[in-house]
Every structure is written in C-alpha cells, then in structure tokens.
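Undergrad: got a predicted model here, sequence first, then my questions.
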Amino acid sequence: MPSIQLHIENGVAQVTLNRPETFNSFNREMALLLQNTLDECDTNQEVRAIILTGNGKAFCAGQDLNEVTSPELNPGFRKILEEHYNPIIERIRTIEKPIVGAVNGVAAGAGANIALACDIVVAVENASFIQAFSKIGLIPDSAGTFFLPRLIGFQKASALMMLGDKVSAEEAERLGMLYKVYSADTFIEETNKLALKLAQMPTKALGLTKRLLNQSMVNTLEEQLSVESDLQIEAAESEDYAEGVNAFIQKRKPIFKGK
C-alpha cells in the first residue's frame, strides 16, 4: 500500500498518511509522496477542498526515528528539514484551497505542527498534541515555533515546547489550537461535512483569504489594508462574486463554481 492515499469525491480530496504500523511517522518516501500529492490537489481543478488525516490510531507521530538512526537510511537533519518538512509546510500554506487538518489520534512532533499549519483543524475527542522534541534533545521544527505562539500565545507555547506536555483535544480547543472536537462516532461524518461545505463555497475568495492571513503574519496595518484592497478587487472580478450577488438579489442559494 502507498504511504500516502488520495481519494477525490465531490470536490474534496482526502489525503491520508498511511503508515499505521509506525503511527504514520515520516520517512523520506512518505514525505516526498505527500508533497507530490499536495501538488496534484493544487493543480486539479476538480479539487476545491482538502482533508489531511491519518490512517489507524494516530494522525502522525512525527519523524520515523528508525530512519534517522540507520547508517544506511539516514538522510541527515538538514535534508529532512529542507527537503521533507519545510516544503510540506510551504505547500499547506500556499495552496489557495482550504485544507482541513483532521486529527484522528495522537499528533506528535512534526506531526503536531503539520496539523497546526492547516487552515482549519478538527480533532476526534481522544486525540492529543505533543511538542515531543525536547524529550529527545531537539528543537521544534515544521513551523511550530511560528504558528503555535500565534495560536495560543508566547508563554503557553514556550511551556508546551520546553516541557513536552501532552495536550488533550478538549484542552487544545480551549486554548485555540483547533476549531472543533468531535466524538469518535461522528468525527468522520462531521469532518466530511465540513470539507464538503468548503468545497461548495467560493474557492477563489477562500484562497485569497488564505493569502491575506499568511501576509498578516508579517505585514504592518498599512500594508495589510493595501493588500486587502488589491485582493478585494480581484475577488470582485470572479464569477463566484457575480453568482453570489445574483443569488442574494434573487433570494436563492448560490451555486459557486470556484472561479
């Protein structure tokens, strides 16, 4: 079985990390395949929303330590970061389609930070998040030091990263790390319902919103207002904007095509 599975239906691409025997930990083959799969979702016009999830009991346990401790297989940390994780994070943030991180179990190390980089994060009630790096003498990577302080504040992020505390799904929702927690019985159904809703929305506007959120991380207020003006003009030229206005005037539900 491939280490990454892709299923496309009704405008939603489900991308599944598929190394359940290692709790979906990353080796080089899986990291590169995930990048290729995300590229495919980006260029496929039929795809208007993406679910990123894991197979089995875990979402992702981070790096496969068997690979980095093997003299034959170890690619080295620079290659792992610059060719594996950094490109994955960059794709998640630059694909102008909504990406739902569906955390189906433990998300540890790079696995936790990949989830947090997604646009909307949901979790099953028994999921957990662990900044596990300090437990083996490493520092947080995969943009964890960028996103986590912005999500929950500097002080809490610092403690979680230094102490390596496990955070339950319920606590993660309370802290603002994720959008919603679902019961084990409804997790798959609710996640699919959320992604389908996103796939039926104005994809162009959602993509531009994502671009604005990315730029808000570094822009001044004046710069952000200027970019908002430019991108609002771009959004107003879309077919979906025309459809949305016509549907509002005609008192009907809009049918967006993502253009």
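TA: Everything's here; your move.

Undergrad: C-alpha only now, for contacts and for neighbours.
TA: Noted.

Undergrad: quick one, helices of this structure?
TA: In the chain, the helices defined using DSSP state H lie at 28-43, 65-68, 77-79, 86-94, 110-116, 144-152, 154-163, 169-175, 187-199, 203-216, 221-236, 239-249.

Undergrad: for the residue lying closest to Ala157 once chain neighbours are set aside, what are its contacts?
TA: Residue nearest to Ala157 in three dimensions, not counting chain neighbours: Pro149, with 5.2 Å by C-alpha to C-alpha, 6 or more residues apart in numbering. Counting by C-alpha atoms under 8 Å, 6 or more residues apart in numbering, Pro149 touches Gln155, Lys156, Ala157, Ser158.

Undergrad: let's see it at 10 Å
TA: Applying C-alpha atoms under 10 Å, 6 or more residues apart in numbering to Pro149 gives the contacts Gln155, Lys156, Ala157, Ser158, Met177.

Undergrad: next, the one to line up against it:
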Amino acid sequence: MNKQAKSRRKAFVSERYSRYQRLKFDRPHPAVLRITLASPLKLGAMDALMHKEVSEIWSDVEADASVAAVILTGEGRSFSAGGDLNHERKVVDDYHLRFQTMREAQRLVLGMLDCSKPIVTAARGWAVGAGLACLVMADVSIVSRDAKFSDGHLKVGIAAGDHATIIWPLLCGMAKAKYYLLTADVFTGEQAERMNLVSLALDDAEVESRAIQVAVQLATGPRHAISWTKQALNMWVRQATPIFQASLAYEMMGMAGPEGREGIDAFLEKRTPDFQIKSEESA
C-alpha cells in the first residue's frame, strides 16, 4: 500500500475515533476496523483510561456503518495483562470509583455481547483479567499456542467477576471453568484451544494474518445473515446475564473487603498474601 493510500485509510478512521487515547485504529480492509490496545503499562495492563475506553468503544463501532467486522489485538508482544493494580488499590477505598469500575466492566462485557458486528480477537503473550475478558467475549478468538492466560482474580482475593461466569461454563464446561477460576492457574493458548475456551491456537507468527483473513471473510459475507446468526447464538450467553451481574457484585464486595485489600497490597508489595489471617479478622 502506498503512502497516500495509508494516509487516506488513517484519516478514514481518525475522525470518529479521535477521542480515544489508549486505543489505536487502522483498516486492514475497508470494512474491517482493527482496534489495538495501546497501553503505556507493562504487558499491556489496562490503566483507568484504557478500561474506560474499552468499555465505550463498542457503541461507537455499532454506530459506524462503514464497519462490518472488528479485530481487537494487543500492541507488541502482549494482549493485555489485566487491570492496573495501583489503580485497583484506589478502587478498594473509594466507593464511587468502585461503582464506576463496576459499570465499566458491565459495559465492556455486554457491549461486546450486544455489538451486531462480528468481533475477532488476535492475542499473543499475556491475557489476564479484563484483558482475558476482551479476548474470550469475542465471536472468534485466535491466539498463539504459547500465549499465557489466567483469570487472576482469586490470586488477589476477589471473586471471579468480569466475564468469567457468563461464558466460561458454556465454552469449556463447568469442570474446567471451576478449576481455572477457583485456582487462577496459568494456562497456555494451546490448552485454551483444547478445552474450547478459544477458537484457534496457532504459531505466533500466524495469529495476526489469520485474524485478518477471518475478519475479511466475515466483513465481505452476507452482513445481515452473519449478524443475525451472532445475535441468535448469543442468546445462549444472555441467559447467564443475571449470573454475570451477581458475580460482578461479589467481585466489588470482595474488593472492598479484607481479602481484596490484602491480595492487592501483597501483589504491590511483592509478597505472599495471608488470606487466612484476614478471613479470621473479618469473621
């Protein structure tokens, strides 16, 4: 593609999406919008601004008639290692900030669920917490075999909120969902494909090109038929919306409690959390 064409394509996406600071946009195909998570933090972790923007982008995508399919990817060698725990520590002590975080988490998950355009994720490196939510809530998820995933919530003493309870049991079954959500163990992209949590696991070098191939196929197919098929399939997921809302409330309750405070403090202080003492103190 020559420089003039690249400039036109960049201008084509910049006007509508110019307010976003943590998301980058380009068009690998005229009908495909690629959104890149561009975090200033290590491993693509989400600062407060990125978390807000990822929760808001789906309404803009829905309103953009020029977009027929979306790719969501990470910048560099990582997708997103979840929330910034320095910010989450502020959420622990601030009721209004906690409520804002909860609303953003709702909009992120339900926004991806309700978006009529098919969403393809391309993930390499780490995807944790809210980053994993973005990955798994997509319609087609393509990951590198050696990518590393963890829900992560239990490691910092809070319930598995975000996306997990609304979709994991449907994708990988209750036994695997309980194991990986209760332990917060790390697993690879290859394992994620094997347990049906993601669509495809490929060699690292193939992830982005395959995501583009799939997104272009969706964008150039019968738009209404694809959208209606997505919406019909998502009715299975929507049945679990009350479960999702409950888990998100439990997550916020735990964040404000002694276990959540101990878990986040221990992570920031680089020590092992002592949840037993904190649980006994609150008994």
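TA: That came through fine. Given the structure is predicted, the values throughout are model-derived calculations rather than measurements.

Undergrad: drop the TM-score for these two in here.
TA: Here the TM-score for the pair of chains, by TM-score structural alignment, normalised by the length of structure 1, is 0.78; 218 aligned residues with a C-alpha RMSD of 2.1 Å.

Undergrad: quick one on the thing from earlier: which among the contacts of Pro149 of structure 1 count as buried?
TA: Among those, those classed as buried by neighbour count (16 or more other C-alpha atoms under 10 Å) are Ala157, Met177.

Undergrad: I'd like the contacts of Pro149 of structure 1 laid out as a markdown table, including distance to Gly109 of structure 1.
TA: Formatted as a markdown table, the contacts of Pro149 of structure 1 follow (distance: C-alpha to C-alpha, whole Å):
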| residue | distance to Gly109 of structure 1 |
| --- | --- |
| Gln155 | 19 |
| Lys156 | 16 |
| Ala157 | 13 |
| Ser158 | 14 |
| Met177 | 15 |
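
Undergrad: out of the contacts of Pro149 of structure 1, which one sits closest to Val100 of structure 1?
TA: When the contacts of Pro149 of structure 1 are ranked by distance to Val100 of structure 1 (C-alpha to C-alpha), Met177 comes first, at 13.2 Å.

Undergrad: just checking, that closest one touches Lys156?
TA: No. Using C-alpha atoms under 10 Å, Met177 of structure 1 is not in contact with Lys156; the gap is 11.3 Å.

Undergrad: which position in structure 2 pairs with Ile136 of structure 1?
TA: Residue correspondence to structure 2 (TM-score structural alignment): Ile136 of structure 1 is matched to Val156.

Undergrad: about what we covered before: any idea which of the helices of structure 1 gets closest to Ala132 of structure 1?
TA: Among those, helix 154-163 comes nearest to Ala132 of structure 1, with 7.5 Å by C-alpha to C-alpha.

Undergrad: that closest one maps to which residues in structure 2?
TA: Mapping helix 154-163 of structure 1 onto structure 2 (TM-score structural alignment) gives residues 174-183.

Undergrad: the matching stretch vs structure 1, average offset?
TA: Here stretch 174-183 of structure 2, set against structure 1 after superposition, deviates by a mean of 0.8 Å using mean C-alpha distance after the TM-score superposition for structure 1.

Undergrad: list the contacts for the equivalent of Phe187 of structure 1 over in structure 2?
TA: Under the alignment (TM-score structural alignment), Phe187 of structure 1 maps onto Val207 of structure 2. Val207 of structure 2 makes contact with 73, 121-124, 141-145, 200-201, 213 under the criterion C-alpha under 10 Å, 6+ apart.

Undergrad: buried subset of the residues you listed?
TA: For these, buried by 16+ other C-alpha under 10 Å: Thr73, Thr121, Ala122, Ala123, Arg124, Ser141, Ile142, Val143, Ser144, Arg145, Leu200, Ala201.

Undergrad: list the contacts of the second one.
TA: Okay, so that is Thr121 of structure 2. Residues near Thr121 of structure 2 by C-alpha under 10 Å, 6+ apart: 34-35, 70-74, 79, 134-143, 198-199, 207-208, 211-212, 215.

Undergrad: what of Arg91 of structure 1?
TA: Neighbouring residues of Arg91 of structure 1 by C-alpha under 10 Å, 6+ apart: Leu34, Gln35, Asn36, Leu38, Asp39, Asp42, Tyr85, Ala117.

Undergrad: what's near enough to touch the residue nearest the centre of structure 1?
TA: Central residue of structure 1 (C-alpha atoms, centre = their mean): Cys118, 2.1 Å from the mean position. Cys118 of structure 1 makes contact with Ile50, Ile51, Leu52, Ile89, Ile92, Arg93, Pro98, Ile99, Val100, Gly101, Ala102, Leu178 under the criterion C-alpha under 10 Å, 6+ apart.

Undergrad: any chance of those residues in JSON lines, plus distance to Asn24 of structure 1?
TA: Listed next are the contacts of Cys118 of structure 1 as JSON lines, based on distance: C-alpha to C-alpha, whole Å:
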{"residue": "Ile50", "distance to Asn24 of structure 1": "18"}
{"residue": "Ile51", "distance to Asn24 of structure 1": "16"}
{"residue": "Leu52", "distance to Asn24 of structure 1": "12"}
{"residue": "Ile89", "distance to Asn24 of structure 1": "17"}
{"residue": "Ile92", "distance to Asn24 of structure 1": "18"}
{"residue": "Arg93", "distance to Asn24 of structure 1": "21"}
{"residue": "Pro98", "distance to Asn24 of structure 1": "23"}
{"residue": "Ile99", "distance to Asn24 of structure 1": "19"}
{"residue": "Val100", "distance to Asn24 of structure 1": "18"}
{"residue": "Gly101", "distance to Asn24 of structure 1": "14"}
{"residue": "Ala102", "distance to Asn24 of structure 1": "14"}
{"residue": "Leu178", "distance to Asn24 of structure 1": "20"}
